[in-house]
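Asks: fold the stuff below for me.
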Amino acid sequence: MSRTPQEIFESYVHAGAMTRNADALAENFTEDGVFEAPLMPADAPFPRRLVGREEIRAAMAAYYERQAKGDGRRPNIAKSGYVLHTTADPEVFIAEIDTVFDGDGDSGGEDVVVSLVQIFRVRDGKIARLRDYFAPALMS
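Replies: Modelled structure (predicted):
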């Protein structure tokens, strides 16, 4: 069963940013799916390139575990927003995202807005390749 770009994107965001469920996140990818964060330095805690559903599952589970020991902040969905852009290629869509985290002591009480772009290539309703472009310092 094929899913729409909206359904694919919402499932990916729910599994990752919202619930940090590596199993659910990995299931959004094809078996040979590729996840890339091209702007991420090679030694960063956030993975730069993962190939295959099982590598995505394992690496993201480890990342989420490390992240849980940190501040544990999650996006404020009511304040965040996104726009999906379809392309001439029916297997490619782009997500333009502004994620808002509620302000805390570190931000002087100001909300923190993280803007990013994700390029999705899909096959049979699953993510075959995802390129996630964001500022690397945001993931430290």
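
Asks: for the rest of this, base every contact and every neighbour count on C-alpha atoms.
Replies: OK.

Asks: for Y82, which non-adjacent residue is spatially closest?
Replies: Distances taken as C-alpha to C-alpha, 6 or more residues apart in numbering place I97 nearest to Y82, at 4.3 Å, with adjacent residues excluded.

Asks: please provide the structure for the following sequence as well, for comparison with the first:
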Amino acid sequence: MSKSPQEIFQKYVYAGSLTRNAAAVAECFTPDGVFEAPLVPVGAVFPRRMEGREEIRAALAAYYERQPPGGRMPNLEKTGYVLHTTSDPDVFIAEIDTVFDGDDGGPDETVSLVRIFRVRDGKIARLRDYFAPEQVG
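Replies: Sure thing, here's the model as predicted:
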């Protein structure tokens, strides 16, 4: 039985945004999977394009290691998302509003993004992640 968009999305978010586990993120992808962040400038700290499970694992591990310990985590009670299925059963879109609590009682910060997933056999074959590049340091 194949995985639903909801299951694929939740597993991916848990592996990446919540636990920052590069190996678990890579396992969400097919062996030849592609991760693209088209809005990230060439040469930025966050990789613009990663091809293959091993490159995804290595590049994200290096990125996560550069993040400060105990970095900002999303407030899951305030964060929301909507999944959209398409006429292609292997493609779905996630609209996400990630909310981070304000520092020292300041206002919350909402980071909005869109991810387009193309799946094959229950794994991500291609992910296009559209977010503001200044959000990844």
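
Asks: what range in the first structure does the longest strand that the second structure contains sit on?
Replies: Longest strand in the second structure, counting residues (DSSP state E): strand 109-120. Counting by TM-score structural alignment, strand 109-120 of the second structure falls onto residues 112-123 of the first structure.

Asks: what angle do whichever strand or helix holds the residue nearest to Y82 of the first structure and strand 112-123 make?
Replies: Assigning secondary structure by DSSP states H and E places I97 of the first structure in strand 92-101. Put simply, strand 92-101 of the first structure runs at 160 degrees to strand 112-123, going by axes from the mean of the first three to the mean of the last three C-alpha atoms, to 10 degrees.

Asks: strand 92-101 of the first structure vs the second structure, average distance?
Replies: Strand 92-101 of the first structure, aligned to the second structure and superposed, deviates on average by 0.2 Å (mean C-alpha distance after the TM-score superposition for the first structure).

Asks: where's that strand relative to the chain centroid, distance-wise?
Replies: 9 Å (C-alpha atoms, centre = their mean, to the nearest Å).

Asks: quick one: that strand aligns where in the second structure?
Replies: In the comparison with the second structure, strand 92-101 of the first structure aligns to the range 91-100 (TM-score structural alignment).

Asks: so what touches the matching stretch?
Replies: The set of residues external to stretch 91-100 of the second structure that reach it, using C-alpha atoms under 8 Å, 6 or more residues apart in numbering, is 5, 72-76, 78-86, 108-119.

Asks: can you map out the helices along the second structure?
Replies: For the second structure, the helices defined by DSSP state H cover 5-13, 22-27, 53-66.

Asks: return the most buried member of the ones you listed.
Replies: Across the helices of the second structure, the average number of neighbours (mean count of other C-alpha atoms under 10 Å) peaks for helix 22-27, which reaches a mean of 20.
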